[in-house]
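> structure, please.
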Amino acid sequence: MTASEGHDQCCDQMAYAVADEDLYLLYIPKSREWGIRYRDGISYSQIEYCPWCGAKLPKDLWDEWYARVEQLGIDPIEDHDKIPEAFRGDRWWKEAGL
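From the prediction side, this is the model:
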């Protein structure tokens, strides 16, 4: 996926949708995951393709994130407040070249 206009999304329409709080599109930077939120505002359904340009989205990094946080000796659920700042956003996977 190539970033367009300085954002991490595959196309400008996707970037607009992620930034628009009135739309139900969700992007989670720390796990590089996209989804469509349910009306409850909490749950979401993961998507694998951009609804606008059809680009295949990169695989999410949840398993890698959990493994790297656990390698630091941190339980991601119990010790959430001990997770380093780099792992709270996309910096960890960008620096790792993932």
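
> from here on, just use CA atoms for contacts and neighbour counts.
Will do.

> relative to residue 71, how far out is residue 7?
Distance from residue 7 to residue 71, counting by CA to CA, to the nearest Å: 30 Å.

> the two: which is more packed in?
The residue with more neighbours, out of residue 7 and residue 71, is residue 7; 13 against 10, by other CA atoms under 10 Å.

> and this one, so I can compare the two:
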Amino acid sequence: MTHHCCEEMTSQVNWHCDQHDDPFSCPDALVGFTAKFQEYGLFIHDGGTSRIGIVFCPWCGQRLPESQRDRWFEELESRGIDPWEDEVPAEFQDDRWLTSPQEKR
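Next up, the predicted model:
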């Protein structure tokens, strides 16, 4: 489980709405977090699924973790896995791959 920088960020990332199943549809959902990439973003409520990436917490001002997106793709490539064509292992669906015993970088 990822620990976020402050209580407000944790509250925002874990936001659940009784009226909307999808945070992109909920006007009260502000921040999304993608665990496998360690990326935070502000939802763009325009009917799509876009987010604007952020590098500082809007509430406490702390610098957020560096994105692991490139590293995620590199790790899959080193294992011969094409994420667009092949089945991606379960540990790469969230942040487990960052702490897995195989990952010694």
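
> what's the closest non-adjacent residue to the residue nearest the centre of structure 2?
Residue closest to the mean C-alpha point of structure 2, counted by CA atoms, centre = their mean, is residue 34 at 0.9 Å. With CA to CA, 6 or more residues apart in numbering as the criterion, residue 34 of structure 2 has its nearest non-adjacent residue at 6.6 Å, and that residue is residue 40.

> neighbours of the equivalent of that neighbour over in structure 1, how many?
In structure 1, residue 40 of structure 2 lines up with residue 34, judged by TM-score structural alignment. By the measure other CA under 10 Å, the count of residues near residue 34 of structure 1 is 24.

> swap in residue 27 of structure 1?
For residue 27 of structure 1, the count of nearby residues is 19 (other CA under 10 Å).

> now do the host helix or strand of it: which elements does it pack against?
Per DSSP states H and E, residue 27 of structure 1 falls inside strand 25-28. In terms of contacts (3 or more CA pairs under 8 Å, 6 or more residues apart in numbering; DSSP states H and E), strand 25-28 of structure 1 is packed against helix 12-19, strand 33-37.

> quick check: which of these is buried the most?
strand 33-37 (a mean of 19; mean count of other CA atoms under 10 Å).

> ok, average deviation of that strand from structure 2?
When structure 2 is overlaid, strand 33-37 of structure 1 sits 0.5 Å from its aligned residues on average, using mean CA distance after the TM-score superposition for structure 1.

> and that strand, what other elements does it pack with?
Going by 3+ CA pairs under 8 Å, 6+ apart, strand 33-37 of structure 1 lies up against strand 25-28, strand 44-46.

> give me whichever of the ones you listed is most buried.
strand 25-28 (a mean of 18).

> contacts for it, please.
17-18, 33-37, 44 (CA atoms under 8 Å, 6 or more residues apart in numbering).
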